[in-house]
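In: A predicted structure for the sequence below; I have some questions about it.
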Amino acid sequence: MRAHSSREPASPASVTPASRSPAPHDNELGLPLPQRYWAILVVALGISISVLDSAIANVALPTIARYMHTSAANSIWVVNAYQLAVTISLLPLSSLGDRIGYRRVYQSGIVLFTFASLGCALADSLPTLALARVIQGFGAAGIMSVNTALVRMIYPPASLGRGVSINAMVVAVSSALGPTVAAGVLSIAPWQWLFAINVPIGIAAFSIGIRALPGNVRRDSPYDYVSAVMNAFVFGLLIFAVDGLGHGERPVYVALEVVAALVVGYFFVRRQLSQPAPLLPVDLLRNPLFALSIGTSVCSFTAQMLAFVSLPFLMQNALGLTQVQTGLLMTPWPLVIIVAAPIAGVLSDRMSAGLLGGIGLALLTCGLLLLAATLGTHPQPFDIAWRMALCGAGFGIFQSPNNRTILSSAPRSRSGGASGMLGTARLTGQTLGAALVALIFGVVPQHGPVVALYVAACFAAVAAIISSLRVTRSGAPASA
């Protein structure tokens, strides 16, 4: 393979909106100011709408089902179609970004996502809406797959933690506020506006990105289409198996899906081991620091999703709170992340991610245990709010340093692969967390929310242990 043999051609996209000065595409100086601010704005806009759309549709499902005159079970495909498309295409698109340039993949993702959002808003039947959601999912994957790789190009190594913290904060807050945003929109407008509001945001992000986003040195290696297809089968079958496990599918079908995924996965991994720049970055996973950081991310996002799905049931069914009260009392979690993530990002440029992650995840564990064990039957709003804030502080302290380590422990030329694994770890954890909640609610319906919070605390504690193992590992970033 001939690495670094061509460069993305100079274009208006490599200059700032103000000065039109060339961006340093192939070195580690990052972008000059104020282009850096414009570029990170584009990244924040793109990732916010793509992450929000994976959450807001849940709230609108009953309304969409009534409008489409379909059953609740069928309407689930509005969510599943999006989630499936994102998950099966994240790694292939991140690998494509390493080859043709992160900016091209990101901008193409924004265009596809924006047009598909318009298609969702105009859909008049469930099959049409589901198809638009599939296309929208592929667009979102284009955004998610390389967004952190772009952050690495935007910021110099000395301040990479700050850029990563902004990105992590946007992801965390978008995930947490999705239901609240959806409820707010639905209170004043039809469900179609949940998708229509993406259109002007997408147009703005693309327009600014043309002139602000950096390019990067590209590789002329051929793209591995066979691996992309195998990747889709592996992750697609696993998603169907996990979803079926959580929704009472017959065990024999779940077992067949798992076996098929394992068989295809075996040959998939064997193929990756023979590739110089594999689509599934097994070469990066050989780095203990990278592998431990990915494991920490999967466990922590599993804990987060277990909490986010079960807490509304605890507050409304067990504590007798209204939907509005529930939304307000869950808000401290994302609000504290807004404060904690930037601080942790700055600290991650100077301190061990293993130590910061261990501290943050220990706080998250304590917060989840306090929510599960000490609220009582008639808690005051402040009793719930400060526990939620403790969870948010812990998650915010962990996430930015962890993401920075995932990026900096990979060679610069493999930033796309690292970015794709980061997104895949997050989606894997969220999918597993949601499925576990459904499984727990089916096994112990009376105490499901509390049990789910205990399980979430266990995952957070495991994540803290994994994170602490990195304290003894070398944290020197790879640059080759």
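Out: Arrived safely, thanks for sending. Computed from a predicted structure; not experimentally measured.
In: from here on, just use CA atoms for contacts and neighbour counts.
Out: Fine.
In: so who does the closest residue to Pro381 other than its chain neighbours touch?
Out: Computed as CA to CA, 6 or more residues apart in numbering, the closest residue to Pro381 that is not its neighbour in sequence is Leu329, at 7.1 Å. The contact partners of Leu329, taken as CA atoms under 8 Å, 6 or more residues apart in numbering, are 381, 384-385, 388.
In: need the buried ones from the residues you listed selected in ChimeraX.
Out: Buried residues within those, by 16 or more other CA atoms under 10 Å, are selected in ChimeraX with:
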select :384,385,388
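In: adding secondary structure and distance to Gly442, write the contacts of Leu329 out as CSV.
Out: Converted to CSV, the contacts of Leu329 look like this (DSSP: H, G, I helix; E, B strand; the rest coil; distance: CA to CA, whole Å):
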residue, secondary structure, distance to Gly442
Pro381, helix, 29
Ile384, helix, 26
Ala385, helix, 28
Met388, helix, 26
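In: about what we covered before: and the gap between the residue nearest to Pro381 and Leu177?
Out: Between Leu329 and Leu177 the distance is 12 Å, computed by CA to CA, to the nearest Å.
In: now Asn216
Out: Distance from Asn216 to Leu177, by CA to CA: 33 Å.
In: ditto for Gly357
Out: From Gly357 to Leu177 the distance is 23 Å (CA to CA).
In: ok, back up a step: neighbour count winner among Asn216 and Leu177?
Out: Asn216 (28 against 20; other CA atoms under 10 Å).
In: that one and Gly97 touch, don't they?
Out: No - Asn216 is beyond contact range of Gly97, at 9.5 Å (criterion: CA atoms under 8 Å).
In: adding another structure so you can compare the two:
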Amino acid sequence: MEATTDKRISSTWILILTSLGFFMSMMDSMIVTTASTAIRTDFHISVNTLQWALNAYNITIGAVLLVGVSLGERIGRRRIYNIGIFIFTLGSVFCALSSNINVLIVARIIEGIGASVMTPMSMAILTHALPASERGKALGIWSGIGGLALIVGPSLGGLIVAKLTWQWIFWINVPIGLVAIYLSKRILPESTGNSDKIGLLDSLLVIFASAGIIWSLSEITAASSKVISALVGILSLVLGIWFIVRQKNESKPMIPLKYFRSKVFTGGNVATFLLYAAMYGVVFFLPQFLQVVGRADSLTAGLEILPWTGTLVVVAPFAGKAVDKFGEKLIATLGLILQGIGYLLLSILVTEQSSYLIMIIPLALAGIGLSMAGPALQKSVLGAVDPTSIGKASGIYNVFRLMGGALGTTISVIVFYRFGNTIDVSSFTNGFRAAMMCAGLMSLMGILFSFWVKDNN
């Protein structure tokens, strides 16, 4: 009986410590959103520049993720997990000490390097450490805690900014990170996977191509010299093509291109890209709109987002069951439609004089849609490959998700400035409505690719 109790305690601690890393990584992409207005005011910067406080983090995670996964599989998952938490914590210190936006962006890149391994390694450690009979429930709890970060992040960020200063959204990571490293080293088991050699050139190509393409898109509308932005974009595309050619010719590629011969795998990933491109554009602008136009303080803005983010915890468990019962294609398509309709309604209904109440139903519809499409597309992508390839397929899925978020934010900023600006409330509202229209259309575009999805039941 005592041995069984000790085993249960050990399993509980493994779940807590792996979920903590995932929670920290997810929350830091969200907690900045309600602090964005305070950061923009403090540093006297434009929305175009502010986007990099969010984009630098997401781009870095997406670009470095596959490299981090390979390192963990080769030299130890727990070791890389703890190194990731340490780098993330160090980056948080630099973020809190940032004196200008450029320093903050560099610090967010450091945070992103650490976060890039926290999510995949925590999932791998949890999956490897627990018996098959406990994995399903544990992974469900792990996913739920990650989803909880989407709810807690904006609200907690708003509370911290309202009561303290925006720098404290980063300081809180420090004690949590140090405790997590200490306990993980003592409690979490070590494990390894395949020992494929990590290609330095491939790693550099995917990092610079990803960051360069998004940077050039965001700068080409604002830069004094559009030639430089265009040249960087072209060079980044060349690097991306070079990376793809190398992957095609390598025996053990970082991204096996054979996966993309499957319409199910390709469609699921592209639909995921568009799903999160739409979502992150809204994540970036919604808190700013609530504060600039709605005149809410940071805490109130964080709470007003809850009809959108709160649906993730309420709907996600039912969405998972619905996917099992009705299939991935139907639930993914319906989810993309609902998210798109929600954002389009925001674009149509919101004015500079309108009440916040008019936003509640559109936000809830969009949240329900995201809660449905997310797990459906993930199951479709992972079900399109054989079981031995799930690790790499999961990494590719997350790269599409994160890159979609980064590119979606950039496109939304471009659209915002095309139709509005930050000069006054009326201009901000015009830009916000255009950005919401763009987000809605991106979500609806995903339907074209969700039709490629095949049910794996």
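Out: Received the coordinates, thanks. If you're wondering where the values come from, they're calculated on a predicted model, not measured in any experiment.
In: returning to that earlier point: what do Asn216 and Gly97 of structure 1 both touch?
Out: Taking CA under 8 Å, 6+ apart as the contact rule, Asn216 of structure 1 and Gly97 both touch Arg103.
In: who touches Leu231 of structure 2 in this structure?
Out: Neighbours of Leu231 of structure 2 in contact, by CA under 8 Å, 6+ apart: none.
In: and for the nearest residue to Asp124 of structure 1 once chain neighbours are set aside, the neighbour number?
Out: Excluding the flanking residues, the one nearest Asp124 of structure 1 by CA to CA, 6+ apart is Met68, at 7.2 Å. Per other CA under 10 Å, the neighbour tally for Met68 of structure 1 reads 16.
In: give the contact list for the corresponding residue of structure 2 for Cys299 of structure 1.
Out: For Cys299 of structure 1, the aligned position in structure 2 is Leu274, judged by TM-score structural alignment. Contact analysis of Leu274 of structure 2 by CA under 8 Å, 6+ apart lists 404, 408, 442-443, 445-446.
In: one more time with 10 Å, if that's ok
Out: 336, 400-401, 403-405, 407-408, 439, 441-447, 449 (CA atoms under 10 Å, 6 or more residues apart in numbering).
In: check Ala340 of structure 1 too.
Out: Residues in contact with Ala340 of structure 1, defined by CA under 10 Å, 6+ apart, are 165, 169, 334, 360, 392-400.
In: and those as TSV, adding distance to Gln272 of structure 1?
Out: Formatted as TSV, the contacts of Ala340 of structure 1 follow (distance: CA to CA, whole Å):
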residue	distance to Gln272 of structure 1
Ser165	31
Met169	32
Pro334	38
Gly360	34
Gly392	37
Ala393	38
Gly394	36
Phe395	33
Gly396	34
Ile397	34
Phe398	30
Gln399	28
Ser400	29
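In: now those residues as TSV including distance to Ile188 of structure 1 and neighbour count?
Out: Converted to TSV, the contacts of Ala340 of structure 1 look like this (distance: CA to CA, whole Å; neighbours: other CA atoms under 10 Å):
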residue	distance to Ile188 of structure 1	neighbour count
Ser165	33	29
Met169	27	28
Pro334	24	25
Gly360	38	27
Gly392	29	31
Ala393	32	27
Gly394	34	29
Phe395	32	31
Gly396	32	33
Ile397	35	31
Phe398	36	35
Gln399	34	30
Ser400	35	31
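In: of those residues, which stay in contact in structure 2?
Out: Retained contacts for these in structure 2, judged by both residues aligned by TM-score structural alignment, their matches' CA atoms under 10 Å, are 392-397.
In: which ones among the residues you listed lie within strands?
Out: Within the kept ones among the contacts of Ala340 of structure 1, no residue falls in strands by DSSP state E.
In: for the residues you listed, which one is nearest Leu289 of structure 1?
Out: Ile397 (18.3 Å; CA to CA).
In: mind listing what the alignment partner in structure 2 of the closest one touches?
Out: Correspondence of Ile397 of structure 1 to structure 2, assessed by TM-score structural alignment: Met372. Met372 of structure 2 sits next to 312, 315-320, 322-323, 328, 330-336, 338-339, 366 when contact means CA under 10 Å, 6+ apart.
In: cutoff 6 Å now
Out: Applying CA atoms under 6 Å, 6 or more residues apart in numbering, we find Met372 of structure 2 in contact with 319, 335.
In: and it, how far is that from Ala322 of structure 2?
Out: Computed as CA to CA, the Met372 of structure 2 to Ala322 of structure 2 distance reads 8 Å.
In: shared neighbours, those two?
Out: Taking CA under 6 Å, 6+ apart as the contact rule, Met372 of structure 2 and Ala322 touch no residue in common.
In: give me the element Ile198 of structure 2 is part of.
Out: Secondary structure assignment for Ile198 of structure 2, by DSSP states H and E: no helix or strand.
In: excluding covalently adjacent residues, which one is nearest to the corresponding residue of structure 1 for it?
Out: Taking TM-score structural alignment, the alignment pairs Ile198 of structure 2 with Tyr223 from structure 1. Leaving out its chain neighbours, the residue that sits closest to Tyr223 of structure 1 by CA to CA, 6+ apart is Leu96, at 7.2 Å.
In: ok, Leu213 of structure 1 next?
Out: Ala39 (5.1 Å).
In: thank you kindly, that will do.
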